[in-house]
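1. Only the shape, not the letters, is given here:
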């Protein structure tokens, strides 16, 4: 397969999806031309320009860094179609109307290069019918490409070929989407709403049906259909508000119009209450009112009995909550079926109906059961897909229970379960997942890009992942390797909860590096997200309560020693980072020899949130950065660089992407940013190998670091005084921030004095312990442990 090279993308349609697809492409260093209709007057690109400007204001941010905005070029269909000749990939993302799309295809077709790929980002229209609007010469390079919203954060992309789509082109596009944009691909069949929306929207309709049948409240249902059953916090009705009630109604309408022979066709109707909300413009979150609305600080929910809003407070009944706590899925489902409580009957009913629907439609909508399960995980945020949930609960028992409900008229369709259901004990096995069309197990894709995913997301029943070979471990870390990748590159994985850093982790890390220096060629720090949430606050709180401050001072010294061990290791240390890297976790990655970071890495020195300053060598590392930057600048003023670092620490700023982590100084421009987190370990092992082969040499310890000293501290204090007088910070905030300034400026020394790295380490450690002794810092630590939120005191 030839490697697909995409130097530029054109996106047709500057609506919500089009603009955000463009944003994610420029995140990945692919420039984009964003097209929309021309406007009259002096600014023909006004629509596209407005969409580009709006990207800066969206939350969550579609851009990994705001400077990426400059790589999106606005264009219009009247004067700029020649620019399409520059594009290697054209993604059409206009409104979901067949006639509009076909009209646009006729307009742009003459401007497409003969090797360009054209893809429609439709959520459910027929890809085959859309293809007919293209010249015959283009059809081999045409397919559906369904991004999920928001495109930066949602992993799922459904690829939908037509009968004319070139298989090699589709393989190349899947490879590019997986590796370059970091997407998780499901190949869907050309059926209405494809895979995820077909199952997901039916699931929502089943929830609505049984809500009404059992007389439950919307908030009560959301309490039942959220994390307690492995679904997102937004559950069902909050999700509908976020998606938009009009959008939901449109998708339901598409199913009704295009699936006349579906055995569940009678359910493809909007409830009357939904029609009423849409009619009065209450479309959900975008109109600030829908099924829910906010009234002051109170969340209100629509109550159908009173036809008005009431305070939201739905709860799960205690007896149902006890059932949901059961660890054995088979026992849990048996208890739900046996219970007469409406909430239990509701839960069994919605699971039963989705199992039933997926079994009947598997052959029609997907190549195999794994694709259905992963589509629901990646597209709807389910912890488990429907088939693996069924299999975990006891395949045959559930199948018999569904058959009994169908025969008794309790199911939402009389369609019988397919014969294959009763011939199997499940759909997922080590050899692959069941395909209803081929009556066989289908293995995973063999595209080479998936060879880079050493630990891909798996479904229940697949072969257990390779755990590698353990070299050494203690209670805090495991040092191991993957001989099939590189036996002489060690992998260090933290074993603590949320990968918090306590004594056992620090001891383990120091020992692992020592063993690597003796026996290996390099080390990678890797585990599933989060990278590390910082110091073990529980241990810190207990020591403070016992007055063990001498012991805590020794712990901080060990933390610093662990960081310096990473930095000055005689073998390359590569931090493979995904998710949160906060506090001490951030300090560890800052001190590693190199970083391989997933785009979705959230990095920051957040100690100020608990009334502390970075003291695992974080302040020292920033002071050293300022010194080096000043050496290259005219005048050599260290404070010019310290002041931004001071604000970063004092405000506990967290980078919202790996790109931002570089701009804030937590990482370096030379570090690697990968978009598919499943490739982290693969890339990190090879980076460590390359560093070792290049003759890795650790930096020498600096003995003459130029610091800002007393004048720098005084300048920071002026900033703090203004904030305090304005009521923006408390007295204790002031104290904490001044301590950060003191550490960053090298302590109470002369301005431009030269001190050693060890001096700065001693300063930050002393200030950290001094803050630990204060009552208000101790209160902040306890509050964070109890609530997970910072305390302003």
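-> That came in fine, so what should we check first? Since this is a predicted model, take the numbers as computed values, not measurements.
2. Every contact and neighbour count from this point should use C-alpha atoms.
-> Fine.
3. Quick one: neighbours of residue 115, just the number.
-> Other residues near residue 115 come to 11 when the count uses other Cα atoms under 10 Å.
4. do the same with residue 433
-> 23.
5. contacting residues around the one helix or strand it maps to?
-> Counting by DSSP states H and E, the element that carries residue 433 is strand 432-435. For strand 432-435, contacts defined as Cα atoms under 8 Å, 6 or more residues apart in numbering pick out 362-363, 367-370, 427-428, 440-444, 462.
6. here comes the other one, which I'd like you to weigh against the first:
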């Protein structure tokens, strides 16, 4: 086989929703991409752009929700193409992904057309969600068969971490390794290798679980919203639970996957379930396909959510919640939880035990058929369906042999969905001895009848902490390495593989800033300056057990600040604000590099910490902003000060003294509490800077940040030198205040919003001074501090703070 090159350009065949979004994600991670579709034909003799279908799909990406692109205007980077004129362009591609409709005959027709144009160095892959890879490869020449496989992205491709990699019998193992490396590091995916069986791993198990829920809900007489109330986050699964998730996926898509199972698995012990439920068929027949048609199991009327009544097929208000009894049971450890659910005479409890039992039963029977080991099933359900833990992890945590006995008892009594017995391996001596499918030795393989270790591909060396599985011996990042210093809210430590880099990780709720966090950060900087190459600020929440991603920091701990105000008035909070500012300045002027590794939300003070770091390493899904106006405050940890500095630098580079031009974006960001929708947008908003690193896979975040520290240290890092800052002064302030008065009088903002915005521009412009006045950072920090103290004593600000604490939602009064 001809040696292949690095994957530098991708072609996607098919500009439907999935194909277009795969192309969009290529752009997100910086890979040039071609998007192909049919050539448009002349209409009534009038010439048309032959790429019109692909171009329309590209245009639609700008409006799609959730946004497929990190920046909507980058849609233009996708190159439109058609099969009639542009197949020669495939010669420059190293990866070609087919993503047309799930019809074997249509795919074969397309393959006949494109196969002669696929270069010898390219990998050819299909994004099928369940068709046989072997059947799709029939008719290929032997060399192309070796380079053909399945790469099943989950929808939407930008956000879903799971990617299934499926070989056919003839696929070269080197092709799979190359693709796994590319998809893991460049595309940012969690790769699960699946066997070439119908619907592979994620959808095979996930759709069965939906069908089981529908059947058990019918048996126990539970409504759709009652089921969703107890099968969502309370169960450790996706917040959208079962039927809301089905609406999001699309009921036609769900029906298609069910039909694939029905057609392909007639001998499955659970085959009687593999048919489109009547209620689903009726919804599809009337065009109610879920979220994309604004109606499915649920429908929204304004702010009111209605749920389908399956008896009348009409919608009614959705107000069903879980019972207090079920809430109490679901808070118990899983061993106690399952026993209580199984023995409690309550329909919701019996239903919940039944769906646990059904998924355990199904996964045990099919483990050897669909996956190399239990690992693939658990990771697929966590990454593809948003479960906090996989089915085998739950079973193991609850007591392997005990739960197996309960399942066997239900099967024997005819309570299970199938009378097929549990396979022998479930009760084997190795299982009885270890009580575990996941061990430090590896995860259980039913087909190999042994424990199988994890992939040792070099790409995983970039993941300091790989996705853990219960019982596999993976280190816990919250306790791993060696602790150098700690207090109640922060731990300073070193990781074994790179002991020259110090790491600071918060322990506070939502990684908010408390006095202990701030004092701990100052201690971390001192320690780093004395003994280390530098400091990384990284939160272990980045590696949530379910779908990766967690808060970098939700900002200041407002609940901790309120008692200070109550006790000593607004001035009582000044020492804490001063401590925050001093800490940010210590971070900025540290004598060693301080690198912030951000994923998830970095709001308010979290954003300000990023702005003061020497460099930022950011996961693609980073949501960054100065949002203090939402609680009636303004940034007081140096965020406005840093914006004034950036404006001064911009003026110097442009040779332009119109301060407002360079302050406008920063003012709007803070005054409107704008939050980036991606790391790319954060770059555009100047919360991330040129030279910062964007990381596609959040599991690589820590290693990338550690390497940045070492690189900067090796290059002879020196702290920045403090300089005087020219500011816009009172002329800028008066101009903006006039604009704010018009917005307030026009009803676009409230009186209190205008009041806060006045204070924001007062700080950004450097206060009541002449334009061009040179001020210090301390001057700007003092302005921030004074404005913050004035605002926190305002009654309307207190209303906003208390409203957020009590409801979790911002109050705009």
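-> Yep, it's here. Note that this is a predicted model, so its numbers are computed, not measured.
7. which part of the second structure lines up with the strand holding residue 433 of the first structure?
-> Alignment of strand 432-435 of the first structure against the second structure: residues 442-445, by TM-score structural alignment.
8. once aligned to the first structure, how far is the matching stretch on average?
-> Its aligned residues in the first structure lie a mean 0.4 Å from stretch 442-445 of the second structure after superposition (mean Cα distance after the TM-score superposition for the first structure).
9. residues contacting the counterpart of residue 121 of the second structure in the first structure?
-> Matched across to the first structure, residue 121 of the second structure falls on residue 115, judged by TM-score structural alignment. Contacts of residue 115 of the first structure were listed using Cα under 8 Å, 6+ apart, and they are 88, 141.
10. Reduced to three states, what does residue 115 of the first structure come out as?
-> Classification of residue 115 of the first structure using DSSP: H, G, I helix; E, B strand; the rest coil returns coil.
11. now swap in the one 3 residues further on and tell me
-> Secondary structure state of residue 118 of the first structure, per three-state DSSP, is strand.
12. What span of the second structure is the top helix by length along the first structure aligned with?
-> Ranked by residue count under DSSP state H, the longest helix found in the first structure is helix 342-365. Aligned by TM-score structural alignment, helix 342-365 of the first structure corresponds to residues 347-370 of the second structure.
13. so what corresponds to residue 793 of the second structure in the first structure?
-> Match for residue 793 of the second structure (TM-score structural alignment): residue 773.
14. how much space is there between that match and residue 501 of the first structure?
-> 21 Å (Cα to Cα, to the nearest Å).
15. cool, residue 568 of the first structure as well?
-> Taking Cα to Cα as the measure, residue 568 of the first structure falls 20 Å from residue 501 of the first structure.
16. what do we get in the second structure for residue 569 of the first structure?
-> Aligned by TM-score structural alignment, residue 569 of the first structure pairs with residue 590 of the second structure.
17. picking up where we left off before, got the contact list for the match of residue 793 of the second structure?
-> 544, 549 are the contacts of residue 773 of the first structure under Cα under 8 Å, 6+ apart.
18. need the helices for the stretch 551-700 of the first structure, in chain order.
-> Using DSSP state H, counting those that start in this stretch, the helices of the stretch 551-700 of the first structure run over 584-591, 618-631, 639-650, 658-663, 680-693.
19. what's the average distance of the fourth one to the second structure?
-> What it means is helix 658-663 of the first structure. So helix 658-663 of the first structure averages 1.0 Å relative to the second structure (mean Cα distance after the TM-score superposition for the first structure).
20. Test my guess that residue 300 of the second structure contacts residue 294.
-> Yes. Under the criterion of Cα atoms under 8 Å, residue 300 of the second structure makes contact with residue 294 at 7.1 Å.
21. Quick one: neighbours of the aligned residue in the first structure for residue 492 of the second structure, just the number.
-> When the first structure is aligned by TM-score structural alignment, the residue opposite residue 492 of the second structure is residue 479. Counted by other Cα under 10 Å, the residues lying close to residue 479 of the first structure total 25.
22. now swap in the one 5 residues further on and tell me
-> Each residue near residue 484 of the first structure was counted by other Cα under 10 Å, and the total is 8.
23. what does residue 469 of the second structure give?
-> 22.
24. which secondary structure element contains the counterpart of it in the first structure?
-> Structural correspondence for residue 469 of the second structure with respect to the first structure (TM-score structural alignment): residue 459. Residue 459 of the first structure belongs to no helix or strand when assigned by DSSP H and E.
25. was I right about residue 459 of the first structure contacting residue 371?
-> No. Counting by Cα under 8 Å, residue 459 of the first structure stays clear of residue 371, with 9.8 Å between them.
26. Can you pull the residues that touch both of those two?
-> With Cα under 8 Å, 6+ apart, residue 459 of the first structure and residue 371 have no common neighbours.
27. so how far does the longest helix of the first structure sit from its counterpart in the second structure?
-> Following the fit onto the second structure, the mean deviation recorded for helix 342-365 of the first structure is 0.5 Å by mean Cα distance after the TM-score superposition for the first structure.
28. ok, the alignment partner in the second structure of residue 713 of the first structure - contacts?
-> Matched to the second structure by TM-score structural alignment, residue 713 of the first structure sits across from residue 733. The contact partners of residue 733 of the second structure, by Cα under 8 Å, 6+ apart, come to 758, 761-762, 765.
29. out of the residues you listed, who has the most neighbours?
-> residue 765 (32 neighbours).
30. Show me what that residue aligns to in the first structure.
-> Checking TM-score structural alignment: residue 765 of the second structure goes with residue 745.
31. In the host helix or strand of residue 10 of the first structure, which residues are buried?
-> Using DSSP H and E, residue 10 of the first structure maps to strand 9-12. Judged by neighbour count (16 or more other Cα atoms under 10 Å), strand 9-12 of the first structure contains these buried residues: 9-12.
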